[in-house]
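need a 3D model of the following:
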Amino acid sequence: MNQQDIIDFIKQSDSPKIKYAFTDIDGVLRGKIIHRQKFLDGLADGFGFCDVVWGWDSADAPYDNGKTTGWHSGYPDAPVRLDIETFRQIPWEGNIPFFLADFSPSPTGQPSTYATAACPRSLLKRIAAQCQEMGYHAEYAQEFEWFNFRETPQSLQEKNFQQLEPLTPGMFGYSILRPSLESAFYHDLFDSLAQFDIPLEGLHTETGPGVYEAAIMHDEVIKAADKAALFKTAVKEIAYRHGAIATFMAKWDADLPGCSGHIHQSLWNLDKTNNLFYDADQPDRMSELMRQFIAGQLYCLPHITPMFAPTINSYKRLVEGAWAPTTVTWSIDNRTTALRILNHKEAYTRVEHRVSGSDTNPYLAIAAALASGLYGIRHKLPLDIPASVGNGYDDTRNGVLPKNLAEATQAMANSPVAAELFGAAFVDHFARSRDWEWRQYIRQVSDWELKRYFEII
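As a prediction, this is how the structure comes out:
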């Protein structure tokens, strides 16, 4: 439907309400239900939304180092605008109309501090526009792994997040048997997500108790990020309906594999007839454009790691032998490197970014992936890093990834490369939010410390 069709549908709908949401800096969906008339009245100028959403963390604790907003500014309303093209209906909520929103400038070009400094979707829109101006159509998809538990929000609190019951027991990746234990949930995921305009390419168990993996169908880069951002909350809501809790933590148990959020990416000509990463006449069928794109991603990666690993927990996943990379590497069809190249056929030729975890904000992770690839093309960077052979964990010739969020954040905050990619205002806001996250962590006394030191030291 075009924009007018959607407006007419809303006007004629039996439902007097619509739902909208946007992601904050942590990728958490924030939004509300509004009356149909308020929706129609706000299409041109947007709606007021308390800008505290850019001044607090995922637990609603206000930053003490905020610059974009804070106690010093009084937390005023900010103009949030609905994107009519994101219209869909939520099948598990009576088909209530739903829209994604962001804090982009108004149709008349009225500037938005939040779009420049904080809004993840607005950031991706700017980078996608740069991509198009360079003559490329960006085709993207994100895949996710996540664990499912037979718990509720209440039981998690009562158990203090200990001794949780996984949906199914044991290590059984790619199992046909295990999903049959929860077939209603399994098929509801696939079917309901499709009805919510998040079609899956595949859904299967991964190795670990109660863990699933889903690959979302690829799409234009902004639409792909929209689907990825909605996917995580949609899965959690569908799980609730089946008496389950889904977690997208990067690493919930030290003895189990972590959860990835790999990003699949390719550049095409603007009419989408040719995959510009594929060249049958070049070595390994890799075009010069693809080589520059890879070189840019590898060069920028140490400068922007928090975009792919945004939490304290992210770095518990990025360890050797845990199916996640630790080195700045690339290779063809190798799951131990940061970038995995898949190019046996033009239609499927792509770069898989394997640093990204399931705990990412999809808008930020995808924006970082695209921006860094375009950086390589814009600067005509040569791919002078040899492809890794065998175990990528042993290939440290081009450096290793940061070991924790503090190290990664400091590198990004001081990086002229990051400022060039995203703008100084965004880098400042994002780095402040990651610094806050680190400081909340180091104040805590963990169970490990109590068990190790309480009696003996």
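
please make it C-alpha for all contacts and neighbour counts, starting now.
Noted.

what's the helix or strand harbouring Phe49 packed up against?
Assigned by DSSP states H and E, Phe49 falls within strand 47-50. Judged by 3 or more CA pairs under 8 Å, 6 or more residues apart in numbering; DSSP states H and E, strand 47-50 is in contact with strand 77-90.

what's the following helix or strand after the strand it packs on?
Using DSSP H and E, the helix or strand that follows strand 77-90 in sequence is strand 96-102.

any idea of the angle that following strand forms with strand 77-90?
With axes from the mean of the first three to the mean of the last three CA atoms, to 10 degrees as the basis, strand 96-102 and strand 77-90 are set at 140 degrees to each other.

next SSE after strand 96-102?
Defined by DSSP H and E, the subsequent element after strand 96-102 is helix 113-117.

so which elements touch that next one?
When contacts are defined as 3+ CA pairs under 8 Å, 6+ apart, helix 113-117 packs onto helix 120-133, helix 424-442.

CSV for the ones you listed, including distance to Tyr393 and mean neighbour count?
As requested, these are arranged in CSV below (distance: least, CA to CA, whole Å; neighbours: other CA atoms under 10 Å):
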stretch, distance to Tyr393, mean neighbour count
helix 120-133, 31, 19
helix 424-442, 26, 19
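
distance to Ala101 added to these, as JSON lines?
Below are those laid out as JSON lines (distance: least, CA to CA, whole Å):
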{"stretch": "helix 120-133", "distance to Ala101": "8"}
{"stretch": "helix 424-442", "distance to Ala101": "19"}
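
now show me the structure for the sequence below, then we'll compare the two:
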Amino acid sequence: MVIGKLADRLVAEGYAHLWICYTDYNGRLAGRSIPRSRFAHVAERGTNFAKANFNFTILDQQVPDPRFTADTGDVLAIPDSEAVYPLPFHPGTALSFAMLHEEDGSLWDGCPRAALQRAVAALAEAGLSARIGLEPEFYLFEDEDLTPATRAGMYTIAGLDAQAAFIEQLTQHLVEMDITLEQIGKEYGPGQYEATATPADPVTAVDRYLVFRLAVRSIARAHGLRASFMPKPDATLAGCGLHVHVSLRDLATGADRTADPDHPSGLSAEARSFLAGWLQHADALTGLGAPTANSAKRLQPASWAPAHVCWGIGNRAALVRVPGLGARARLEFRSGDNTCNPYLYVAGLIWAGLDGLRRGLDPGPPAEADVGRLPATELAARGVRFLPRSTEAALDALDADTALAEGLGPLLHQEFLRVKRAELAMYRIQVTPWERAAYFEAP
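Next comes the predicted model:
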């Protein structure tokens, strides 16, 4: 569909409202609703937003020493006519993902969606494309006190039965949005679920993930529930990750470039080097994919979340998992969570993989043990190190990573760090109930 026909299509299909959306550096969907009378104007010209919006934290507090202030002008959010989704849970409303432009029409360097497009273009220059599958975990609670929507056991049919009405409505609405779930299941934690959508090209996969997240929250509210994608909503609960599955393809032929049945790993030379790039940049990728103070509380040893830099075949304790051999050969990166900006996170994974390809890196042998349960001496003997043990260390690693900085571009790289460090600084001065319980009457 060409842009000039977008407004006509929306009117013909009976839409009264168009939500034009972009993501801020916290990964939140932001935007505004456009009435039908303005469809044609906005399809061509876009709608403006202050650049200053991008220097605010998740709590809507402006960062110290912001780059973008009240006098730094606007960006124009121009809807992508190929990324329009009906919102059946809001009848008469469609959502379009936007590209952010400068006033002169050029793409803005700070646009997260454009950053992922640049990474995809760089992958194409290497003769490759990628199919991406995003696998988010989330909780359904009955209230703010974290009462789980069900206490059915992990992976049980009882867990599906308990929330069958929610799952059926979610699945049906996603079909109406042309998003197909491969599966949805009851996860480990009480009230925790995990879903997997059909893989797609990187930009489409992230677009669909963001629409999925919106749908989960909206439909949960309609069922009297609260959905949370928080990495670690409580110390006693299993964490929620955002696993990223990547399959490499030949750009010209579409042939698989991930598997090699003649190699012991089951992976092609390109996939092995791509994987090695992930391991090489693991600390920085954790800063990009798990960028909040809460994120670090999920990445603990022996927690079913990765805490060490290694890879394995079928090994869920590893940072990078190859689910299986042959047709199941793909790369799964496991340290990220839903507090990331997914465009930047997937872009970072592509840039890290490309660096591995360009340098011909080798990932070494796969881990064949539950590394989260090995003593430090054994880990050292195997050459396995920890991921950053704090959010501050992960963000510092991202700051120092020249390959990811170059790939993302200086504006996005530095402003993402500015926002997340400001958020972390606010967290550090908070006083928690745990601290009061421990120290109020002590010593």
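
hmm, who's touching the strand holding Phe49 of structure 1?
Tyr75, Pro76, Asp77, Ala78, Pro79, Val80, Arg81 (CA atoms under 8 Å, 6 or more residues apart in numbering).

check contacts around the equivalent of Val246 of structure 2 over in structure 1.
Aligned by TM-score structural alignment, Val246 of structure 2 pairs with Gln265 of structure 1. Contact analysis of Gln265 of structure 1 by CA under 8 Å, 6+ apart lists Ala138, Glu139, Tyr140, Ala141, Arg350, Val351, Glu352, His353.

for my notes, confirm Gln265 of structure 1 occurs in a helix.
No - counting by DSSP: H, G, I helix; E, B strand; the rest coil, Gln265 of structure 1 falls outside a helix, being strand.

which non-adjacent residue is nearest it?
Distance criterion CA to CA, 6 or more residues apart in numbering; nearest residue to Gln265 of structure 1, sequence neighbours excluded, is Tyr140 at 4.6 Å.

quick one on the thing from earlier: of the helices and strands packed on helix 113-117 of structure 1, which approaches Glu346 of structure 1 most closely?
The minimum distance between Glu346 of structure 1 and these falls on helix 120-133, with 20.5 Å, by CA to CA.

the helix or strand that that closest one is followed by packs against which elements?
Downstream of helix 120-133 of structure 1, the first helix or strand assigned by DSSP H and E is strand 137-149. Here strand 137-149 of structure 1 touches helix 120-133, strand 211-216, strand 219-220, helix 221-241, strand 245-247, strand 263-268, going by 3+ CA pairs under 8 Å, 6+ apart.

these into CSV, with extra columns for distance to Leu339 of structure 1?
Formatted as CSV, these follow (distance: least, CA to CA, whole Å):
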stretch, distance to Leu339 of structure 1
helix 120-133, 20
strand 211-216, 17
strand 219-220, 20
helix 221-241, 18
strand 245-247, 25
strand 263-268, 10
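
returning to what we had before: between the helices and strands packed on helix 113-117 of structure 1, which one is closest to Phe149 of structure 1.
It's helix 424-442; of these, that one is closest to Phe149 of structure 1 (CA to CA) at 25.1 Å.

gap between the closest one and the chain center?
Averaging C-alpha positions (CA atoms, centre = their mean, to the nearest Å) puts helix 424-442 of structure 1 17 Å from its chain's average.

go through whichever helix or strand comes after that helix and flag the buried ones.
Remark: after helix 424-442 of structure 1, the chain's next helix or strand is helix 447-453, criterion DSSP H and E. Within helix 447-453 of structure 1, no residue counts as buried by 16 or more other CA atoms under 10 Å.

so where is helix 447-453 of structure 1 in structure 2?
With TM-score structural alignment applied, helix 447-453 of structure 1 matches the range 433-439 in structure 2.

and whatever residue of structure 1 lines up with Val84 of structure 2, how many residues sit next to it?
Residue mapping for Val84 of structure 2 onto structure 1 gives Phe87, with TM-score structural alignment as the criterion. Burial of Phe87 of structure 1 is recorded as 17 neighbouring residues (other CA atoms under 10 Å).

next one: Phe87 of structure 1 from Glu201 of structure 1, what distance?
Distance of Phe87 of structure 1 to Glu201 of structure 1, computed by CA to CA, to the nearest Å: 21 Å.

brilliant, that's me finished.
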